[in-house]
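Enquirer: no sequence for this one, just the structure:
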């Protein structure tokens, strides 16, 4: 009997690791391609002659659409399973990225970057992938599980930036983008590994608790009526502003400092590399300290790092050190944010509820991407965007402090 239990436990452990690796791998490919698009902004501007402001609008709308798709993708995944949603998402990312070099108008870039690629990345994005992973592990290990999946996205950024630079040097920027679109299709095996688990595990959880599951409308109403959930979303909005500005405009910031273009690519790669460290460390820390305190610390660290960067001389080593520090905090906000949603509301509607928080994140992302281009076009400098970023980061550090970190009483479902 004991031997049978050990074999069964080992099989379950391997199954969990397989799911985590599939989710992390899918996130690595979709996030990696998406986060390297900023490297092509200058080439797109030169090719189309549309201006940095117009091209930034396509990137900004992509940030917003990526967030808008996630609550709906999460709701569908909660009901019919994860695999089908990921399949559609991966295909859309591939198509949108492949056709981007063929677009010559602002409307065309909005379609390719802002709707197809961004919408697909939202469907195969963190709300769906992390919710599927969180359901598979016990509560005290959810932080580490989401940290692993989040680190996958960071590794994708670290790996894809040098690949994009190398492809651009070898075949030109247009073919490089199209090859990145093809590479996204390597995420398709995750569709089969993750298929159906969201729906099945949610049903098992509801049966085990003896409670009827809340409808999507009831779950959303309950969450939006909770002040702590609103505080969490407000802080995450600031995270989106910061992340989108860096992902879209850091190469431009570095170019404005008079440094070689290679520093832009390696800075994005360092952000991805050090975010692996930050994500795994934060996944470990979530089980040991209050998640709201960890979030406040991360946002305060961003504010201090940006201020130090503005005051420091703009040399190559300074830029790379700044990128490394930003990498540690870049998406390490995700594990405690996911953990707080799961802790407050459980996992039955987690993909949808975290998707709504991600929508707030991407509203911030819209302004981070768009204001970066608009302010630079108007003033010839990114300084005012950095000032706004510092103020917002300090506000996010404060708004997370009143969050009540406890499981909330759930309302009675309809028909109970």
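Expert: Done, it's in. Please read all numbers here as calculations on a predicted model, not as lab measurements.

Enquirer: from here on, just use CA atoms for contacts and neighbour counts.
Expert: Will do.

Enquirer: buried residues in the strand or helix carrying residue 193, which are they?
Expert: According to DSSP states H and E, residue 193 maps onto helix 189-194. Within helix 189-194, the residues that count as buried by 16 or more other C-alpha atoms under 10 Å are 190-191, 193-194.

Enquirer: helices or strands up against that helix?
Expert: If contacts are counted by 3 or more C-alpha pairs under 8 Å, 6 or more residues apart in numbering; DSSP states H and E, helix 189-194 sits against helix 2-35, helix 82-99.

Enquirer: spit out the contact partners of residue 239.
Expert: 299, 333, 361, 364-365, 393 (C-alpha atoms under 8 Å, 6 or more residues apart in numbering).

Enquirer: which positions within the host helix or strand of it qualify as buried?
Expert: Using DSSP H and E, residue 239 sits within helix 227-256. Buried residues in helix 227-256, counted by 16+ other C-alpha under 10 Å: 228-254.

Enquirer: please apply the same query to stretch 146-153.
Expert: Buried, per 16+ other C-alpha under 10 Å, within stretch 146-153: 146-153.

Enquirer: how about the helices in the stretch 101-250 of the chain?
Expert: Taking DSSP state H, counting those that start in this stretch as the criterion, the stretch 101-250 of the chain contains helices spanning 106-109, 118-123, 126-134, 142-171, 173-183, 189-194, 197-209, 216-224, 227-256.

Enquirer: could I get these as CSV with distance to residue 403?
Expert: Shown next, in CSV, are the helices of the stretch 101-250 of the chain (distance: least, C-alpha to C-alpha, whole Å):
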stretch, distance to residue 403
helix 106-109, 39
helix 118-123, 27
helix 126-134, 21
helix 142-171, 18
helix 173-183, 40
helix 189-194, 32
helix 197-209, 26
helix 216-224, 13
helix 227-256, 5
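
Enquirer: could you measure from residue 288 over to residue 131?
Expert: The gap separating residue 288 from residue 131 is 21 Å, by C-alpha to C-alpha, to the nearest Å.

Enquirer: repeat that for residue 368.
Expert: Taking C-alpha to C-alpha, one finds residue 368 at 26 Å from residue 131.

Enquirer: ok, and the closest non-adjacent residue to the spatially most central residue of the chain?
Expert: The centre of the chain sits closest to residue 126, judged by C-alpha atoms, centre = their mean, with a distance of 5.9 Å. What sits nearest to residue 126 in space, not counting adjacent residues and going by C-alpha to C-alpha, 6 or more residues apart in numbering, is residue 27, at 7.2 Å.

Enquirer: another one to put next to it:
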């Protein structure tokens, strides 16, 4: 990990991209804090608010594929600016919302589109292309850790905004804060051109259409996508419903906010370690360990008495495993197909993640309103984590240089 040899241009890209991810993911992780106050203000069930945030995750996934294609074709700067503007508009529209259509449009479609334009699918390929292949995995770990650090720093700040300004005022503050992404993009505008690939990673010989055709017929690629569905299911459910789950069990709202923040803090170490390790050992092996660890963590939360200690332990363990899936998952995409069209190909994998997010968020609200408890969705997440372990086992870590003959899953 000889970071000293990186050129100044690479450091500027890494720094600006990391700050963008801190803001984008810190604000996104804060939406769970609004489930209770919005529900009480409008007499809405958690299933309805959960549906809006599920739409957000689904829109994020679908639009991430389009955003990745636009970034690969026309460059990342325009996509990042458009994403920040849509993100801000969606949050502003959600402030003080009292109609369902506005909730689903603002917190759902617009915020989802905004995160798609400022999230991992756009920023991580940018970082990967700025460095050599030998430095790629630790850089992906840095970017992932930056998103988690944003979760640690921003979520308690948003809870403070709610205490100071009320939930609607807090959303107005968030809408203004996300515009800082536009400022962070400015130093990148003169460094990045359409088709930017970084000096060490010149364009791959395959065209985009040929690469997509190879990906479509490659079983390992689809197994990776299905496994990422489980990741999204776990993460989105916890992000959105953990605060309400804890307050339902008698904990103060500040404990709920710090639980989400602690998850982010612990994942700074988890993501960095995953990035470093997945550059040295089997990436699918790292993913298998992560998903098995999640199954163990959820089982412990369900079986042991729910106390402040058990909440903090779960937050630390789950946090360590939280976005640790991203460096090896995105790294496997790069290993299979190179970095030239990584934004598009990772966007497809990430769509699987967001389909899982949609299911986790919506089912969490629906099961709670139907049964009065989150227990069923917790156990579903545990079982799916074990399914993900099985899905990753047969993945082949090798470059696809010709049309795959193995059948698609």
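Expert: Happy to help now that I have it. Since the model is a prediction, treat every value here as computed from it, not as a measurement.

Enquirer: so where is stretch 347-364 of the second structure in the first structure?
Expert: Alignment of stretch 347-364 of the second structure against the first structure: residues 355-372, by TM-score structural alignment.

Enquirer: so what corresponds to residue 92 of the second structure in the first structure?
Expert: Per TM-score structural alignment, residue 92 of the second structure is aligned with residue 98.

Enquirer: pretty sure that match contacts residue 182?
Expert: Yes. Counting by C-alpha atoms under 8 Å, residue 98 of the first structure touches residue 182, with 7.4 Å between them.

Enquirer: give me the more crowded residue out of those two.
Expert: Per other C-alpha atoms under 10 Å, whichever of residue 98 of the first structure and residue 182 has more neighbours is residue 98, with 22 against 16.

Enquirer: for residue 133 of the first structure, see how far away the more buried one is.
Expert: Residue 98 of the first structure is 30 Å from residue 133 of the first structure, by C-alpha to C-alpha.

Enquirer: ok, residue 64 of the first structure touching residue 369?
Expert: No. Using C-alpha under 8 Å, residue 64 of the first structure is not in contact with residue 369, being 9.9 Å away.

Enquirer: which of these two has more residues huddled nearby?
Expert: More crowded of residue 64 of the first structure and residue 369, by other C-alpha under 10 Å: residue 369, with 32 against 27.

Enquirer: which SS class is that one?
Expert: At residue 369 of the first structure the chain is in helix, as set by DSSP: H, G, I helix; E, B strand; the rest coil.

Enquirer: spit out the contact partners of it.
Expert: Counting by C-alpha under 8 Å, 6+ apart, residue 369 of the first structure has contacts 56-57, 59-60, 63, 241, 244-245, 248-249.

Enquirer: in stretch 3-20 of the first structure, what's buried?
Expert: Neighbour-count burial for stretch 3-20 of the first structure [16+ other C-alpha under 10 Å]: 16, 19-20.

Enquirer: what do you get for stretch 170-189 of the first structure?
Expert: So for stretch 170-189 of the first structure, counting by 16+ other C-alpha under 10 Å, buried means 173-174, 176-182, 184-185, 187-188.

Enquirer: now the residues you listed as JSON lines including distance to residue 76 of the first structure?
Expert: Listed next are these as JSON lines, based on distance: C-alpha to C-alpha, whole Å:
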{"residue": "173", "distance to residue 76 of the first structure": "36"}
{"residue": "174", "distance to residue 76 of the first structure": "34"}
{"residue": "176", "distance to residue 76 of the first structure": "33"}
{"residue": "177", "distance to residue 76 of the first structure": "30"}
{"residue": "178", "distance to residue 76 of the first structure": "29"}
{"residue": "179", "distance to residue 76 of the first structure": "30"}
{"residue": "180", "distance to residue 76 of the first structure": "28"}
{"residue": "181", "distance to residue 76 of the first structure": "25"}
{"residue": "182", "distance to residue 76 of the first structure": "26"}
{"residue": "184", "distance to residue 76 of the first structure": "22"}
{"residue": "185", "distance to residue 76 of the first structure": "22"}
{"residue": "187", "distance to residue 76 of the first structure": "20"}
{"residue": "188", "distance to residue 76 of the first structure": "19"}
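
Enquirer: and these, which two are the farthest apart?
Expert: 173 and 188 (25.0 Å; C-alpha to C-alpha).

Enquirer: look up how far residue 339 of the second structure lies from the aligned residue in the second structure for residue 139 of the first structure.
Expert: Taking TM-score structural alignment, residue 139 of the first structure has residue 133 as its aligned residue in the second structure. Counting by C-alpha to C-alpha, the separation of residue 133 of the second structure from residue 339 of the second structure is 10 Å.

Enquirer: neighbour-wise, which of those two wins?
Expert: residue 339 (25 against 16).

Enquirer: out of residue 288 and residue 131 of the first structure, which sits in the busier spot?
Expert: residue 131 (28 against 11).

Enquirer: the helix holding residue 193 of the first structure vs the second structure, average distance?
Expert: Following superposition, helix 189-194 of the first structure is found to deviate from the second structure by 2.6 Å on average (mean C-alpha distance after the TM-score superposition for the first structure).
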